[in-house]
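Engineer: for reference, the sequence and a predicted model appear below.
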Amino acid sequence: MLHLRLIAPVEKTDEVVRLIEETVGTTHLIVVRGAARNPAGDVVMCDVARESGEELIGGLKGLGLEETGSIAIENIDLSLSRRADKAEEEAPGDGADAVLWEQLADETHEESTLSVTYVAFITLATMIAACGVVLDNAILIVGAMAVGPEFGPLAGISTALVQRTPRQALRSLTALLVGFAAAMLVTVGFTYFMDALDLFSKVQLEAVRPNTNFIYHPDPFSFVVAVLAGIAGTLSLTSAKSGALVGVAISVTTVPAAANAAVAFSYDEYRQAWGSSEQLLLNLLGIVLASTLTLLAQKWLWSRQHRRAARTERVQPQGG
């Protein structure tokens, strides 16, 4: 269930209430007249089944409430109410399959914004991965994958492509490119520093490295895994199962490939640098492609389900 807290101008409150009452899957409607001060208006609260959330939010935006008032949405982790159970039963579809596009756009916007924190995380992840590739330590590689924040911008690009918002796509692409460029540049300097301390060496990089040589040897499985990870990551975002993102993060070799490319470039090992760059680009392309197709499929399936539910509602009264 979702909880909506709305601020509506006095002249629009009745329309807002009517829209909520007409939306299948809503309950716990509360209207507090004149309670809002900034902006001034009435406070309207309700709970809505997740599968009806997109329809209700779209209707509220159609009333211009995001411009003249406010729309705040929260996830309800636990709701002990027969009315809430009934609302979820009446709502078409399954809540786990519902995509809240506004929420998805907001999440990807936050995670794909170029910021000091984002650059710090991707840089630290790349430096950890650099230690992993030089020491041939798979544990460090997995740790670097988990720390890397690159899935946010990748999901932002896919969301922007599906929603046709070029500005968001550009912002996400900028965060991705600038983030990796900064991380690789710092890692080159980190490599020189570690080499000066005799902690890194070209001999270590050129060794067989059975645990990590896959990083600079891309193959068809690299793309297949990236596609599967992109699908899993997108489903975890749209279904609010963010815990699955950790599994997605440690399944693709984006950050380790960037790290290996930076270290290899530092030692003039251009063969490894090129192979790592291919691995990086292959993974990024696979994730974006899979995420975009997954979102398009979800959008199509959900709209089809809603059309089917609407036809059923029109037929049922005639049958009665």
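Structural biologist: Thanks, I have the structure now. Given the structure is predicted, the values throughout are model-derived calculations rather than measurements.

Engineer: hey, let's count contacts and neighbours off CA atoms from now on
Structural biologist: Will do.

Engineer: what sits against the closest residue in space to residue 98 that isn't next to it in sequence?
Structural biologist: Spatial nearest neighbour of residue 98, chain neighbours left out: residue 51 (5.0 Å); criterion: Cα to Cα, 6 or more residues apart in numbering. Counting by Cα atoms under 8 Å, 6 or more residues apart in numbering, residue 51 makes contact with 91-99.

Engineer: again, 10 Å this time
Structural biologist: 1-2, 24-25, 88, 90-100, 302, 306 (Cα atoms under 10 Å, 6 or more residues apart in numbering).

Engineer: what's the helix or strand harbouring residue 318 packed up against?
Structural biologist: Using DSSP states H and E, residue 318 falls within helix 270-319. Packing partners of helix 270-319 (3 or more Cα pairs under 10 Å, 6 or more residues apart in numbering; DSSP states H and E): helix 50-62, helix 151-163, helix 220-238, helix 255-266.

Engineer: the longest one vs helix 270-319, what angle?
Structural biologist: If I follow you right, that is helix 220-238. Here the directions of helix 220-238 and helix 270-319 differ by 40 degrees (axes from the mean of the first three to the mean of the last three Cα atoms, to 10 degrees).

Engineer: can you name the element that comes right after helix 220-238?
Structural biologist: helix 244-249.

Engineer: before we move on, what about the first one?
Structural biologist: Secondary structure here is assigned by DSSP H and E; on that basis, the next helix or strand after helix 50-62 toward the C-terminus is helix 65-68.

Engineer: also this one, for the comparison:
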Amino acid sequence: MLHLRLISPAEKTDDVIRLIEGTIGTAHLCVLPGAARSPAGDVVLCDVAREAGDDLLSGLQRLGLETAGSIAVDDVGLLLSKRAEKAEKEAPGEPADAVLWEHLTDATHEESTLSVTYLMFITLATMIAACGVVLDNSILIVGAMAVGPEFGPLAGVSTAVVQRRPRLALRSVTALLVGFAVAMAVTVGFSLFMDAVGLFTEAKLEGDRPQTGFVYAPDWFSFVVAVLAGAAGTLSLTSAKSGALVGVAISVTTIPAAANAAVALSYGDTVQTWGSTEQLLLNLLGITLAGVLTLAAQKRFWAGQHKRLRRPTAP
């Protein structure tokens, strides 16, 4: 269940109440007239099944409540109520399948922000992966994949396409381009330093690398895995069950490919540099394409459910 805390101008409260009462899957409606001070208005509280949450939030936005008042949404970890159980049964679909589009947009907006922290994470991940490719160490590669924050901007691009949010798209693409550019540039310098102190050698990079050679040899399997991982990652972001995202992070080779390209560039190996760049672009394309298709399918599915969320009006 979701708990909504609304601040409504007095002249809009009746419309807000009608909307809540007319939405299937709502329960525990409370109205506190004049309780809000900033902004001034009434406080309206209610619980709503997650499956009906997006429809109700859209209706509240159409009433202008986010401009004239406020809309706060919290996940309820535990709610003991027969009325709540009845509301969840009435709402179509399953809670784990429901998508809160405003929450998704807000989350991807935050994850795709080009911040110092984001740049540090993607740079450190690329440097760790650089050690992994030179040492042919799959454990370091997996660790770098888990640290990399690049899925946030990729999810932002997919969300922006489906939701038609050009600003989010620009923000996400900027984070991706600048993030990888900075990370790879720093990793080139890191590689030169490691070579100077004798920890990296060109012979190690050019030698037989059974554990990590795949990062500069893209093929159709690379694209297929990226598509599958993109779909799984998108589902983990939209679902109430989001524990799969770490598994997604360690199944794609964006960070390792960027790292291998940077190390190869530091040694002037254009073959590995280009192969790694192709691997990187192939993964980015596959994840984004899968994200767009997954979100579009979810949006189409829930659009068909919305007409079932309205209570029949009395004759």
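Structural biologist: Okay, I see it. As the structure is a prediction and not an experimental result, all values here were calculated from the model.

Engineer: ok, back up a step: out of the contacts of residue 51 of structure 1, which are inside helices?
Structural biologist: Using DSSP state H, the members of the contacts of residue 51 of structure 1 that fall in helices are 88, 90, 302, 306.

Engineer: which of those residues are buried, as a ChimeraX select command?
Structural biologist: Listed next is the ChimeraX selection for buried residues among those, using 16 or more other Cα atoms under 10 Å:
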select :88,302,306
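
Engineer: next, count neighbours for residue 199 of structure 1.
Structural biologist: Applying other Cα atoms under 10 Å, we find 14 residues neighbouring residue 199 of structure 1.

Engineer: specify the local secondary structure of it.
Structural biologist: Following DSSP: H, G, I helix; E, B strand; the rest coil, we place residue 199 of structure 1 in the coil state.

Engineer: shouldn't it be in contact with residue 193?
Structural biologist: Yes - counting by Cα atoms under 10 Å, residue 193 is a contact partner of residue 199 of structure 1 at 8.8 Å.

Engineer: still on that earlier bit, what's the closest of the helices and strands packed on helix 270-319 of structure 1 to residue 44 of structure 1?
Structural biologist: Evaluated over these, closeness to residue 44 of structure 1 peaks at helix 50-62, with 11.7 Å, by Cα to Cα.

Engineer: so what's the gap between that closest one and the chain middle?
Structural biologist: Computed by Cα atoms, centre = their mean, to the nearest Å, the chain-centroid distance of helix 50-62 of structure 1 equals 20 Å.

Engineer: with structure 2 overlaid, how far apart is that helix on average?
Structural biologist: With mean Cα distance after the TM-score superposition for structure 1, helix 50-62 of structure 1 departs from structure 2 by a mean of 0.6 Å once superposed.

Engineer: what range in structure 2 does that helix sit on?
Structural biologist: On structure 2, the counterpart of helix 50-62 of structure 1 by TM-score structural alignment is residues 50-62.

Engineer: counting neighbours, which bits of the matching stretch end up buried?
Structural biologist: 50-57, 59-60.

Engineer: do stretch 262-279 of structure 1 as well
Structural biologist: 262-267, 269, 272-279.

Engineer: re the thing from before, buried among the contacts of residue 51 of structure 1? Make that a PyMOL selection.
Structural biologist: Entered in PyMOL, the line below selects the buried ones among the contacts of residue 51 of structure 1, by 16+ other Cα under 10 Å:
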select buried, resi 1+2+24+25+88+91+92+93+95+97+98+99+100+302+306
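
Engineer: from the contacts of residue 51 of structure 1, which land in strands?
Structural biologist: Among the contacts of residue 51 of structure 1, the ones falling in strands (DSSP state E) are residue 2.

Engineer: any idea how far the nearest residue to residue 47 of structure 1 once chain neighbours are set aside lies from residue 101 of structure 1?
Structural biologist: Nearest non-adjacent residue to residue 47 of structure 1, counting by Cα to Cα, 6+ apart: residue 3, 4.5 Å away. Separation of residue 3 of structure 1 from residue 101 of structure 1 (Cα to Cα, to the nearest Å): 16 Å.

Engineer: other SSEs contacting the helix or strand harbouring residue 190 of structure 1?
Structural biologist: Using DSSP H and E, residue 190 of structure 1 sits in helix 166-196. Judged by 3+ Cα pairs under 10 Å, 6+ apart, helix 166-196 of structure 1 is in contact with helix 101-111, helix 116-135, helix 151-163, helix 255-266.

Engineer: by how much does the following helix or strand past that helix deviate from structure 2 on average?
Structural biologist: Sequence order places helix 202-206 as the next helix or strand after helix 166-196 of structure 1, per DSSP H and E. Its aligned residues in structure 2 lie a mean 0.6 Å from helix 202-206 of structure 1 after superposition (mean Cα distance after the TM-score superposition for structure 1).

Engineer: now helix 202-206 of structure 1: buried residues?
Structural biologist: residue 205.

Engineer: now do it: which range of structure 2 does it align onto?
Structural biologist: Counting by TM-score structural alignment, helix 202-206 of structure 1 corresponds to 202-206 in structure 2.

Engineer: got the contact list for the matching stretch?
Structural biologist: Contacts for stretch 202-206 of structure 2 (Cα under 10 Å, 6+ apart): 130, 133-136, 195, 213, 260, 263-264, 266-269, 272.

Engineer: how does it look with 6 Å?
Structural biologist: The contact list for stretch 202-206 of structure 2 (Cα atoms under 6 Å, 6 or more residues apart in numbering) reads residue 134.

Engineer: quick one, what contacts residue 148 of structure 2?
Structural biologist: Applying Cα under 6 Å, 6+ apart, we find residue 148 of structure 2 in contact with 122, 125.

Engineer: now do residue 127 of structure 2
Structural biologist: Contacts of residue 127 of structure 2 (Cα under 6 Å, 6+ apart): residue 187.

Engineer: what of residue 182 of structure 1?
Structural biologist: Residue 182 of structure 1 neighbours (Cα under 6 Å, 6+ apart): none.

Engineer: now with 10 Å, please.
Structural biologist: Taking Cα under 10 Å, 6+ apart, one finds 119-120, 122-123, 188 in contact with residue 182 of structure 1.

Engineer: tell me the counterpart of it in structure 2.
Structural biologist: Under TM-score structural alignment, residue 182 of structure 1 pairs with residue 182 in structure 2.
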